[in-house]
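J.: attaching a predicted model along with its sequence, questions to come.
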Amino acid sequence: MDTPPSARNVRWLSETEQDVWRGFLQLSRGMERAVDRQLQRDSDLSSSEYEILVPLSEAPSEGLPSRELLRLLGWERSRLSHMLSRMERRGMISRSPSPTDARGLVVGITAHGREVIENAAPGHLVLVREAFMDLLDEEESSALLGIAEKVLPRLEEMGHR
């Protein structure tokens, strides 16, 4: 049996590391809340619905296999299934049997879903620019991208993504 983390020789965060970690959490959660509020207010969309519509709007006309969508989003299967059912009821997506995988589904964006994302994207991008991207210089943007490229694969290795 593994020793619980609390009993291991844990390397505690320094004061500076705590500041970095807590600042990152506040930034991440603050941006998520701002995006949620903006999308709900301006488009009657949740950020989860928007997150699904983006890859579907960029996909080939036949849609994406649900397994691919699951991989892209990094979600639990039950969460995706729930969101797809909700979005299908709202007429934004369609699901059909996969022509190549007997157990799989292909998820496609409907004309209504395309209209919804095309209407939502401008306001979303204004928020992202004004609250985030326009505040970063090229070096900060590159640093943030580099951090994501290091951390995300590590989370995948650890089974957390």
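T.: Done, it's in.

J.: all contacts plus neighbour counts: C-alpha atoms, from now on.
T.: Fine.

J.: ok, residues contacting stretch 105-116?
T.: 43, 53, 56-57, 61-66, 91-98 (Cα atoms under 8 Å, 6 or more residues apart in numbering).

J.: got a ChimeraX select line for the buried ones in those?
T.: If you want just the buried ones from those in ChimeraX, going by 16 or more other Cα atoms under 10 Å, the selection is:
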select :43,53,56,57,63,64,65,66,92,93,94,95
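
J.: narrow the contacts of stretch 105-116 to those in helices?
T.: Using DSSP state H, the members of the contacts of stretch 105-116 that fall in helices are 43, 53, 56-57, 66.

J.: including distance to Leu152, could the residues you listed go into CSV?
T.: CSV is the format used below for the ones in helices among the contacts of stretch 105-116 (distance: Cα to Cα, whole Å):
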residue, distance to Leu152
Ser43, 30
Leu53, 22
Leu56, 22
Ser57, 24
Ser66, 21
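
J.: second structure for comparison follows:
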Amino acid sequence: MENSQAVRSRKSPTAEELRVWRDFVETGDRIRSLLAARLQAESGLSTGDYSVLLALSEAEGKRLRSSDLASVIDWERSRLSHHLGRMEARGLVVREPCATDNRGAEVVLTASGASQFRRASASHLRAVQELFVDAFAAGGGEASLDAVEEVTEALRAHLDG
């Protein structure tokens, strides 16, 4: 009986809530897909490449331990290791032994990788402006973008809390 009461007391989303949820997820997926396609077409970089290059470009000395890089971009270490191999073959990054720990390796942004990242960033930021920011400018400007920020903050607070 206790089990059946727990099941009955659980709240399920309404049809309207589910519709809003689906719209939210599908719209996010569509934006990510469009951004990824433009990034690849205009720069030859995948979103994974861009994430790695962004993290390294922001890191002190343009280098991070592999484990720290995996944590920053929220990837499994094995996924990152395979991806770094492909990026190394293209000259975007190199892996070097860690100066402070012989067991680890550091991933280092190469000059070629930094150059490709800078070129990709210009077109990627234009795409973000066109596909995301401009949508809110048309619908009420800064107030609409502020509303998106409020929703994002509420979601993060709920997930972190």
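T.: Received it, and whenever you're ready, just let me know what you need. Quick caveat: nothing in here was measured; it's all calculated off a predicted structure.

J.: closest to Ala7 of structure 1 out of the ones in helices among the contacts of stretch 105-116 of structure 1?
T.: Ser66 (40.9 Å; Cα to Cα).

J.: wait, what's in contact with that closest one?
T.: Neighbours of Ser66 of structure 1 in contact, by Cα under 8 Å, 6+ apart: 104-107.

J.: neighbour-wise, which one of these leads?
T.: Val107 (25 neighbours; other Cα atoms under 10 Å).

J.: ok so it is a helix residue?
T.: No. Under DSSP: H, G, I helix; E, B strand; the rest coil, Val107 of structure 1 falls outside any helix and is assigned strand.

J.: all helices of structure 2, in order?
T.: 2-9, 15-43, 47-58, 66-73, 77-89, 111-128, 134-138, 142-160.

J.: check which helices and strands the shortest one sits against.
T.: The one in question is helix 134-138 of structure 2. helix 142-160 (3 or more Cα pairs under 8 Å, 6 or more residues apart in numbering; DSSP states H and E).

J.: what residue is smack in the middle of structure 2?
T.: Ser51 (6.4 Å; Cα atoms, centre = their mean).

J.: return the most buried member of the helices of structure 2.
T.: Comparing those by mean neighbour count (mean count of other Cα atoms under 10 Å), helix 47-58 ranks first with a mean of 19.

J.: mean shift of that one relative to structure 1?
T.: Its aligned residues in structure 1 lie a mean 1.0 Å from helix 47-58 of structure 2 after superposition (mean Cα distance after the TM-score superposition for structure 1).

J.: what angle do that helix and helix 111-128 make?
T.: Here helix 47-58 of structure 2 points in a direction 110 degrees away from that of helix 111-128 (axes from the mean of the first three to the mean of the last three Cα atoms, to 10 degrees).

J.: list of residues touching helix 47-58 of structure 2?
T.: Under Cα under 8 Å, 6+ apart, the answer for helix 47-58 of structure 2 is 36, 39-40, 62-64, 69, 72-73, 83, 87, 107-109, 113-114, 117.
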